[in-house]
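Undergrad: task: produce atomic coordinates for the following.
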Amino acid sequence: MNGADLKAKTRAGGIVYGTMLSAARNPRWATTIAGLGLDYVIIDSEHAPRGRSEIADLLSGLTSVDVVPIVRVPIPSSHYITMALDAGAQGILAPYCETPDEVREVVGATKWRPLKGELVRRVVEQGEFPSDASREYLERRNRNS
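TA: Presented below is the predicted three-dimensional model:
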């Protein structure tokens, strides 16, 4: 299963099963998790001290056994979100989005990357893309992920 399959299954009213990894550090957990029949795993980096390489190893391990990896970032920041997505996360769980600005930052980083700065602000706030080609590409990518 991948992120697009997980999204389609939930939109169709299907049931998906998952868990959260808080203490596990070894990417070999992926094979054990695959044997449980889980659809997704949330890798916690809010309450667990995880570095980029550890998150990347866990993402790679879970993806290799067809379990959708989702990363819970420490704070709603585009910095952490883009690092997780670049490493292979197929979803993001952003804790404590308490202001409209935080929500816009999370949406911009997850849905409209690789746009940054003023370009992503215009897309999120006004729906104004740099070009028709970039809009088509980003909308297609979001449909398929």
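
Undergrad: only C-alpha atoms from now on, for both contacts and neighbour counts.
TA: Will do.

Undergrad: now do the same end-to-end measure for stretch 37-46.
TA: Taking CA to CA, to the nearest Å, stretch 37-46 runs 25 Å from one end to the other.

Undergrad: buried stuff in it?
TA: Buried positions in stretch 37-46, judged by neighbour count with 16 or more other CA atoms under 10 Å: Leu38, Asp39, Tyr40, Val41, Ile42, Ile43, Asp44, Ser45, Glu46.

Undergrad: surely the first one touches Ile15?
TA: Which is Leu38. No: between Leu38 and Ile15 there is no contact under CA atoms under 8 Å: 10.9 Å.

Undergrad: for the protein, what spans make up the strands?
TA: Using DSSP state E, the strands of the chain run over 18-21, 40-44, 68-72, 91-93.

Undergrad: what does the second one contact?
TA: Contacts of strand 40-44 with the rest of the structure, by CA atoms under 8 Å, 6 or more residues apart in numbering, involve 16-22, 55, 58, 62, 67-73, 93.

Undergrad: one more to line up against the first:
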Amino acid sequence: MLTSNRLRQQLAQQQTVFGLIASVPVPIMVEMIAYAGFDFVIIDMEHVMINPETVEHMIRAAEQSGITPLVRIPEINAKVILRVLDSGAMGIVIPQVETKEQIEAVIQAAKYFPIGQRSMNSGRPSVFGRDNLVDYMDRANQEIMIVPMIETVKGVEHIHKILSVKGVDMVLEGAADLSQSYGVPWQTEHPHVRQALDHIQQVAADQQIPYCAIPRQPDQYDYWQGKGVQAYVLGDERGIAFRALQSKLAQFPVASAIPSKEQSHNYK
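TA: Take a look at the predicted model:
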């Protein structure tokens, strides 16, 4: 059911919040992220093959474990947005935003009248019609978050117009794709990329819209904290799990346990 958006409340109270991208499409990973202490999770539909039922189960896991579920959609598509929100998502993360028209289209699909034209339904967010549906529509318009990702040079150039659209609740950086857009793939510390991120954050601050950074090193966290940034995404659980597995294996002399070519012949 639709509840108060805890992430929105935390940002309004100027609390520091931490999120993680859920790239492993299973509900138990959302529970692990929640119980590890994160404040919000971004369920990824952009880079992950995932079916709608799994998305709903992951949202349900977030609800049960007390973490705010956002969903990163693969593209701006009104039907996808509708189904994600009808499944209970508390916000939409939009990749590759470059124009204000894109955000306006998302708001039309994600918000009910008088803000938008989201198709009406009495599904699980309104407890299948148990709640007053008119009241539910008003609460949904207040609680659902719209979060554009800025990942291209064009998006940076149009950031003033993008963030001028009423209804943007947070802006998320995309330094990796941004580095490629600037012609320096994976060089997220390149001066062009750093200047672009600084510009996005400054415009967001001027518009009083929370900026969400993705610090890849501890000193980057310190840097953004010094600029008053409250929201952080600490990567995805897939990368964290992979590095943890590598670290665990490195603690043991595994090389001696692997048969040499000569030894392997004895097993045939």
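
Undergrad: need the TM-score from the superposition.
TA: The TM-score (TM-score structural alignment, normalised by the length of structure 1) is 0.74; 126 aligned residues with a CA RMSD of 2.4 Å.

Undergrad: let's have the strands of structure 1 in a markdown table, adding distance to Val124 of structure 1.
TA: Converted to a markdown table, those look like this (distance: least, CA to CA, whole Å):
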| stretch | distance to Val124 of structure 1 |
| --- | --- |
| strand 18-21 | 30 |
| strand 40-44 | 26 |
| strand 68-72 | 22 |
| strand 91-93 | 17 |
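
Undergrad: quick one: contacts for Arg104 of structure 1?
TA: Going by CA under 8 Å, 6+ apart, Arg104 of structure 1 touches Val124, Glu125.

Undergrad: can you tell me the centre-most residue of structure 1?
TA: Among the residues of structure 1, the one closest to the centroid is Gly91, at 2.2 Å (CA atoms, centre = their mean).

Undergrad: contact partners for the equivalent of that one over in structure 2?
TA: In structure 2, the residue equivalent to Gly91 of structure 1 is Gly91, according to TM-score structural alignment. Counting by CA under 8 Å, 6+ apart, Gly91 of structure 2 makes contact with Pro69, Leu70, Val71, Leu85, Ile144, Met145, Ile146, Val147.

Undergrad: ok, which pair from these is furthest apart?
TA: Longest distance between any two of the contacts of Gly91 of structure 2 is 13.8 Å, between Leu85 and Val147; criterion CA to CA.

Undergrad: what segments of the stretch 101-250 of structure 2 are strands?
TA: Listed from the start of the chain, the stretch 101-250 of structure 2 has strands (DSSP state E, counting those that start in this stretch) covering 145-150, 171-173, 211-213, 231-236.

Undergrad: quick one: Thr99 of structure 2 from Val84 of structure 2, how far?
TA: For Thr99 of structure 2 relative to Val84 of structure 2 (CA to CA), the value is 22 Å.

Undergrad: now swap in Val153 of structure 2 and tell me
TA: 28 Å.

Undergrad: quick one: which of the two has more around it?
TA: A count of neighbours by other CA atoms under 10 Å puts Val84 above the other of Val153 of structure 2 and Val84, at 23 against 19.
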